[in-house]
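Novice: Sequence isn't available, so here's the structure alone:
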């Protein structure tokens, strides 16, 4: 859990340092803009931007029952963020598994990627796909039950 928040916390610390200079120099507008930028970046790489993660066994069971894809992801992954943003509201229809919180999910990803924890890895109809095109994933979400 701790490493999921390391990136966002480091961005907040860096943002505070970067914004302090303009504030001290009497440029509060620039300092506020830098602060806002770093807060936004920290939010984007945090687990908060993703739908609630579930455990791998629960996601695999639910995916088999309803036909929706299972997404294995981790916080701070820019490819996972790209997928999440491009899916928009449809992202809530997928089952998300944070591999840093769920060892069983990490094992599924390592098994599908020659021992590497390459994410996002999707499980669709029993087949795994590593870092698929977001447009293709949208089609899979639309075609699922």
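Specialist: Structure's in. What do you need? What you are looking at is a predicted structure, and each value in this text was computed from that prediction instead of being measured.

Novice: all contacts plus neighbour counts: C-alpha atoms, from now on.
Specialist: Noted.

Novice: Report the buried residues of the lengthiest helix in the chain.
Specialist: In terms of residue count, the longest helix belonging to the chain (DSSP state H) is helix 6-24. For helix 6-24, burial by neighbour count (16 or more other C-alpha atoms under 10 Å) applies to 7, 8, 9, 11, 12, 13, 15, 16, 18, 19, 20, 22.

Novice: For the closest residue to the first one other than its chain neighbours, give me its contacts.
Specialist: Yep, that's residue 7 we're talking about. Closest residue to residue 7 apart from its sequence neighbours, by C-alpha to C-alpha, 6 or more residues apart in numbering: residue 76 at 6.6 Å. Contacts for residue 76 (C-alpha atoms under 8 Å, 6 or more residues apart in numbering) come out as 4, 7, 45, 46.

Novice: Surely residue 76 forms part of a strand?
Specialist: No - according to DSSP: H, G, I helix; E, B strand; the rest coil, residue 76 belongs to no strand; its state is coil.

Novice: before we move on, the earlier item: redo the buried residues of helix 6-24 as a markdown table? Include distance to residue 64.
Specialist: Shown next, in a markdown table, are the buried residues of helix 6-24 (distance: C-alpha to C-alpha, whole Å):
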| residue | distance to residue 64 |
| --- | --- |
| 7 | 33 |
| 8 | 34 |
| 9 | 36 |
| 11 | 38 |
| 12 | 40 |
| 13 | 42 |
| 15 | 43 |
| 16 | 46 |
| 18 | 48 |
| 19 | 49 |
| 20 | 51 |
| 22 | 54 |
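
Novice: Alongside the first one, take a look at this:
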């Protein structure tokens, strides 16, 4: 859990340091707001509630929606999440930093690496797919 929030905490810490170091207070406030926004984007808050890999597989077999394996701080995961928009909530999201079996699933699909986002559709893994392709799968 701590690892999931470490990048967000680092951004907030940097924001405080940069803001305090500024000679002009209003510039410090603007920089702090930028760092807070970055912290929010790098935190788990942007993503739908994570499930365990077993839960996601069970739900996916019932409704046919894709499973997205992700981790906080991954810019490709963030890109996928933002481009999916509201339809992202239809997918089943698994945070591989919280779920060891999810990480093992990703390693098995990618040949030993934890490359994310890895999207599983009908039991077939796809590493870093295009957001439009995933959106299309969610619409089916």
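Specialist: Cool, got the structure. Since we're looking at a predicted model, the values are computed, not measured.

Novice: what's the TM between chain one and chain two?
Specialist: The TM-score (TM-score structural alignment, normalised by the length of the second structure) is 0.98; 140 aligned residues with a C-alpha RMSD of 0.6 Å.

Novice: Give the aligned range of stretch 10-20 of the second structure in the first structure.
Specialist: Aligned by TM-score structural alignment, stretch 10-20 of the second structure falls on residues 10-20 of the first structure.

Novice: Check the offset of that stretch from the chain's centre.
Specialist: Counting by C-alpha atoms, centre = their mean, to the nearest Å, stretch 10-20 of the first structure is centred 22 Å from the centre of its parent chain.

Novice: before we move on, what about stretch 76-94 of the second structure?
Specialist: 8 Å.

Novice: ok, which stretches of the second structure are helices?
Specialist: Under the criterion DSSP H, the second structure contains helices at 2-21, 25-42, 53-63, 75-84, 100-110, 131-139.

Novice: what's the average distance of the shortest one to the first structure?
Specialist: This points to helix 131-139 of the second structure. Helix 131-139 of the second structure, aligned to the first structure and superposed, deviates on average by 0.6 Å (mean C-alpha distance after the TM-score superposition for the first structure).

Novice: ok, residues contacting that helix?
Specialist: So helix 131-139 of the second structure is contacted by 65, 66, 79, 80, 83, 84, 87, 90, 91, 121 (C-alpha under 8 Å, 6+ apart).

Novice: Can you tell me which of the contacts of residue 76 of the first structure has the most neighbours?
Specialist: For the contacts of residue 76 of the first structure, the largest number of neighbours (other C-alpha atoms under 10 Å) sits with residue 45, at 23 neighbours.

Novice: And that residue, what's its match in the second structure?
Specialist: Residue correspondence to the second structure (TM-score structural alignment): residue 45 of the first structure is matched to residue 42.

Novice: ok, that match touching residue 6?
Specialist: No - using C-alpha atoms under 8 Å, residue 42 of the second structure is not in contact with residue 6; the gap is 9.1 Å.

Novice: ok now do the equivalent of residue 94 of the second structure over in the first structure, which residues does it touch?
Specialist: Counting by TM-score structural alignment, residue 94 of the second structure lines up with residue 97 in the first structure. Residue 97 of the first structure makes contact with 53, 54, 55, 56, 59, 70, 71, 72, 73, 105, according to C-alpha under 8 Å, 6+ apart.

Novice: how close does residue 97 of the first structure sit to residue 18 of the first structure?
Specialist: 34 Å (C-alpha to C-alpha, to the nearest Å).

Novice: cool, residue 36 of the first structure as well?
Specialist: Shown here: residue 36 of the first structure relative to residue 18 of the first structure, a distance of 11 Å by C-alpha to C-alpha.

Novice: again with residue 69 of the first structure
Specialist: Between residue 69 of the first structure and residue 18 of the first structure the distance, using C-alpha to C-alpha, works out to 41 Å.

Novice: wait, what's in contact with the closest residue to residue 99 of the first structure other than its chain neighbours?
Specialist: Leaving aside its chain neighbours, residue 99 of the first structure sits nearest to residue 106 (4.7 Å; criterion: C-alpha to C-alpha, 6+ apart). Residue 106 of the first structure sits next to 72, 99, 100, 117 when contact means C-alpha under 8 Å, 6+ apart.

Novice: Fine by me, thanks again.
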